[in-house]
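> Following is a predicted model, sequence given first.
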Amino acid sequence: MEHKGVTVWFTGLSGAGKTTISQVVAQKLKDAGYKLEVLDGDIVRTNLTKGLGFSKEDRDENIRRIGFVSNLLTRNGVIVIVSAISPYREIRDEVRGKIGNFVEVFVNAPLATCEERDVKGLYKKARSGEIKMFTGISDPYEPPLNPEIECRTDLEELDESVNKVLQGLKDLGYLAD
């Protein structure tokens, strides 16, 4: 299926639902015949950005590298689904500027909700001091000021959030009706 390339960048706290929503969106787009790639933050860290830590500089470099790959794919007509905490607004805006066809999806859930969903036990470790510089606890998360799409995963069912993303991409002209 011929379509414009676009990077769909899911950002939000750990446990907000970025991976869950992005996986379902990706599957629906794949089923509809779109060319796409998924760059999940956890998977990228074990392959593309191995060796980077969690200082602000390393986090920014991680996002720059994801953005670089996203840009290459986007300009070649691929829909790129990125799921990464990407806590700092400035670096997200930098990546947006380089890519151009960029849709920011703010996966928004209150910190308390994310802590309740903490399947990996990361918040617990961060609160006990085992994990330093943890986003939302000992390191800031800067929410987007004007995301194209916002999913409130504490208030919406999964299919509502998925449909909101797909409809947003249609409204922005990236998907056929």
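Received, thanks.
> going forward, measure contacts and count neighbours with C-alpha atoms only.
Noted.
> Quick check: buried residues in the helix or strand harbouring Ile66?
Assigned by DSSP states H and E, Ile66 belongs to helix 56-74. By 16 or more other Cα atoms under 10 Å, the buried positions in helix 56-74 come out as 59-67, 70-71, 73-74.
> Put this next to the previous one:
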Amino acid sequence: MTAVEAGVVWITGLSGTGKSTVASIVSDRLTGTGCRPVVLDGDRLRRMMPTPPGYTGAERRQVAEFYSRLAHELAGQGHLVLCATISLFHDVQRWNRENIDGYLEVWLRVPLAVLKDRAGRAAFYDHRSLGPGQAPLRNVVGVDEPAQFPSEADLVIDNFGDTTANDASDRIVDAITRWR
């Protein structure tokens, strides 16, 4: 593999699609070739913020815009950025395409029915699975918050069934090496 130049690999999809896992594997594989990517994981970034943002549509959009600007800044300083985030807003995706040199958009696609069956996700996606006295989660993207799935993704990976996180990572690493 040749050295990878600066840019942003935007790995998006619903919660539970494997974005963090796949980004971590891609990072490890690239690091093994001498590249040192910067990983921006949406959940980890939220926990670092001094005032954790909420989950309404407006708050999610503000966080997505922050992730875009941060990834843009790091790429502008010569880094390859792997950003694992839900951030399913067409205007954010469009801003990325228009403003980030070396932008590669990856959509990890998993049907909601499959996500409901994944370990630990039933209560997240299926309010009927909650126990007595438990309040359902609100503002869940794909359930009661709209998801604007990518309309121009450079790579769409159906990350379920026979596809493993390693398979998805292989496809992304291959796309990165061909992208330059």
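Received it, and whenever you're ready, just let me know what you need. Note that the structure is a prediction, hence the values are computed from the model and not measured.
> Give me the TM-score for this pair.
Aligned and superposed, the two chains score 0.88 in TM-score terms (TM-score structural alignment, normalised by the length of structure 1); 173 aligned residues with a Cα RMSD of 2.1 Å.
> which residues of structure 2 fall in strands?
For structure 2, strands defined by DSSP state E occupy the ranges 7-12, 38-41, 80-85, 103-109, 155-158.
> Out of those, which one sits most buried?
strand 7-12 (a mean of 26; mean count of other Cα atoms under 10 Å).
> Return the distance of it from the chain's centre.
Its chain's C-alpha centre and that of strand 7-12 of structure 2 lie 8 Å apart, by Cα atoms, centre = their mean, to the nearest Å.
> repeat for stretch 46-60 of structure 2
Worked out by Cα atoms, centre = their mean, stretch 46-60 of structure 2 lies 16 Å from the chain centre.
> Just the endpoints, please. Distance across that stretch?
11 Å (Cα to Cα, to the nearest Å).
> List the buried residues in that stretch.
So for stretch 46-60 of structure 2, counting by 16+ other Cα under 10 Å, buried means Gly57, Arg60.
> Same check on stretch 150-167 of structure 2?
Neighbour-count burial for stretch 150-167 of structure 2 [16+ other Cα under 10 Å]: Pro150, Ala153, Leu155, Val156, Ile157, Asp158, Asn159, Phe160, Ala165.
> which residues in structure 2 form helices?
Taking DSSP state H, the helices of structure 2 run over residues 19-31, 42-48, 57-76, 90-99, 112-117, 122-125, 165-179.
> Let me have the ones you listed in CSV, adding distance to Asn139 of structure 2 as columns.
Putting these into CSV (distance: least, Cα to Cα, whole Å) gives the following:
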stretch, distance to Asn139 of structure 2
helix 19-31, 19
helix 42-48, 15
helix 57-76, 7
helix 90-99, 18
helix 112-117, 15
helix 122-125, 10
helix 165-179, 27
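> Any chance of JSON lines for the buried residues of helix 56-74 of structure 1, columns distance to Leu29 of structure 1?
Below are the buried residues of helix 56-74 of structure 1 laid out as JSON lines (distance: Cα to Cα, whole Å):
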{"residue": "Arg59", "distance to Leu29 of structure 1": "29"}
{"residue": "Asp60", "distance to Leu29 of structure 1": "29"}
{"residue": "Glu61", "distance to Leu29 of structure 1": "29"}
{"residue": "Asn62", "distance to Leu29 of structure 1": "26"}
{"residue": "Ile63", "distance to Leu29 of structure 1": "24"}
{"residue": "Arg64", "distance to Leu29 of structure 1": "25"}
{"residue": "Arg65", "distance to Leu29 of structure 1": "24"}
{"residue": "Ile66", "distance to Leu29 of structure 1": "21"}
{"residue": "Gly67", "distance to Leu29 of structure 1": "21"}
{"residue": "Ser70", "distance to Leu29 of structure 1": "17"}
{"residue": "Asn71", "distance to Leu29 of structure 1": "19"}
{"residue": "Leu73", "distance to Leu29 of structure 1": "16"}
{"residue": "Thr74", "distance to Leu29 of structure 1": "15"}
